[in-house]
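1. no sequence on this one, just coordinates:
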């Protein structure tokens, strides 16, 4: 056996070891990448009825990476957003625009929100005077509603406002805030 033949034989004999070692390194790299990406999967949500509205796409591309100090999560439904682990803030774009109501209405950074706290500590905020509407559900035990709505104002503000909330006392002398559409008589 000549020297080049023996080298070639030794190299061929070592290839499986190198391949196994390379495979082990690649596998270890993939396992590390999966571990570093976190254990949290996508948040399972259902899309709103009008989630395909182009205005929702404008909202979704403007969603911040952090809301109320909670990191953004991946969702599995169109026109949705989620933050926190476990998710403590959920957003749906494309919900029905609410009409006049006796629920409180809060203006936060130029966005009118109807507040439903009947399921406290879960609070439901729905934009008023914007079509499609955006709904945000948050766990008030985990995040502040005011910081959450401030953080979302830029994204939600991409939908033009067509009406505004007015206090009932502006029209009737009572102190309960009631949203009134801008085109109402």
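-> Perfect, I can see it now. Because the structure is a prediction, the values reported are computed rather than measured. Numbering: from 1, shown residues only.
2. going by C-alpha atoms from here, please, whenever you check contacts or count neighbours.
-> Will do.
3. so where do the strands sit in this protein?
-> For the chain, applying DSSP state E gives strands covering 66-67, 70-73, 80-83, 89-95, 105-108, 111-119, 122-127, 133-139, 164-167, 177-180.
4. pick the most buried one from the ones you listed.
-> Sort the strands of the chain by mean neighbour count, taking mean count of other C-alpha atoms under 10 Å, and strand 80-83 sits at the top with a mean of 26.
5. quick one: distance of the longest helix along the chain to the chain centre.
-> In the chain, assigned by DSSP state H, the helix with the most residues is helix 3-36. Offset of helix 3-36 from its chain centre (C-alpha atoms, centre = their mean, to the nearest Å): 43 Å.
6. in that helix, what's buried?
-> Going by neighbour count (16 or more other C-alpha atoms under 10 Å), nothing in helix 3-36 comes out as buried.
7. between the strands of the chain, which gets nearest to residue 146?
-> With C-alpha to C-alpha as the measure, strand 105-108 is the member of the strands of the chain nearest residue 146 (7.5 Å).
8. try it against this one:
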């Protein structure tokens, strides 16, 4: 048996460690097992607003950006009922239209993040955008998510 030099083994270990990216911690949504969620997540872009996709630790989720302040998408959140919260329709150039209810956090716990939850779609999809990301990137990222999110069933629309 031929032995490899220790320096070569050390180099191989460095290459393996350097190739790993940080996993973004998040929580699984209550309806994440809905088969449509797998389709939604697999259909999301590899890059969003110039941020690269990152691995997450929960089913039916994906993220983009740095672990300290990543955009996180969770599919299978509880669908929203009628609401007086701000509801906006985001239309993509291809004609895809998705309604989102927008909430902007102001407590220390959510660090000023904005949360967008699909309105009238089952399963519902949530996108959390940290304040640090919103300051540098446009919320046009919702346009880029339209094709993936539109795979959910539309049952209602914003008024």
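-> That came through, no problem. Values in this document were obtained by computation on a predicted structure and should not be read as measured data.
9. TM-score of the superposition?
-> In this superposition the chains share a TM-score of 0.84, using TM-score structural alignment, normalised by the length of the second structure; 147 aligned residues with a C-alpha RMSD of 1.8 Å.
10. hmm, back to that, need the strands of the first structure in TSV (columns: distance to residue 158 of the first structure).
-> Shown next, in TSV, are the strands of the first structure (distance: least, C-alpha to C-alpha, whole Å):
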stretch	distance to residue 158 of the first structure
strand 66-67	17
strand 70-73	19
strand 80-83	15
strand 89-95	12
strand 105-108	15
strand 111-119	10
strand 122-127	12
strand 133-139	11
strand 164-167	16
strand 177-180	20
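11. map residue 38 of the second structure across to the first structure for me.
-> When the first structure is aligned by TM-score structural alignment, residue 38 of the second structure is paired with residue 57.
12. what is the burial count for residue 41 of the first structure?
-> 11 (other C-alpha atoms under 10 Å).
13. could you report the distance from the residue nearest the centre of the first structure to residue 179 of the first structure?
-> Compute the mean C-alpha point of the first structure, and by C-alpha atoms, centre = their mean the closest residue is residue 81, 1.6 Å away. As judged by C-alpha to C-alpha, to the nearest Å, residue 81 of the first structure and residue 179 of the first structure stand 26 Å apart.
14. tally of neighbours for residue 78 of the first structure?
-> Here the number of neighbours of residue 78 of the first structure (other C-alpha under 10 Å) works out to 19.
15. and the gap between it and residue 43 of the first structure?
-> 12 Å.
16. and if you look at residue 166 of the first structure?
-> According to C-alpha to C-alpha, residue 166 of the first structure stands 35 Å off from residue 43 of the first structure.
17. quick revisit: looks like the match of residue 38 of the second structure contacts residue 79 (just checking).
-> Yes. Assessed by C-alpha atoms under 8 Å, residue 57 of the first structure is found in contact with residue 79 at 6.6 Å.
18. neighbour count winner among these two?
-> residue 79 (27 against 17).
19. follow-up on the earlier one: out of the strands of the first structure, which comes closest to residue 51 of the first structure?
-> Of the strands of the first structure, nearest to residue 51 of the first structure by C-alpha to C-alpha is strand 89-95, at 4.4 Å.
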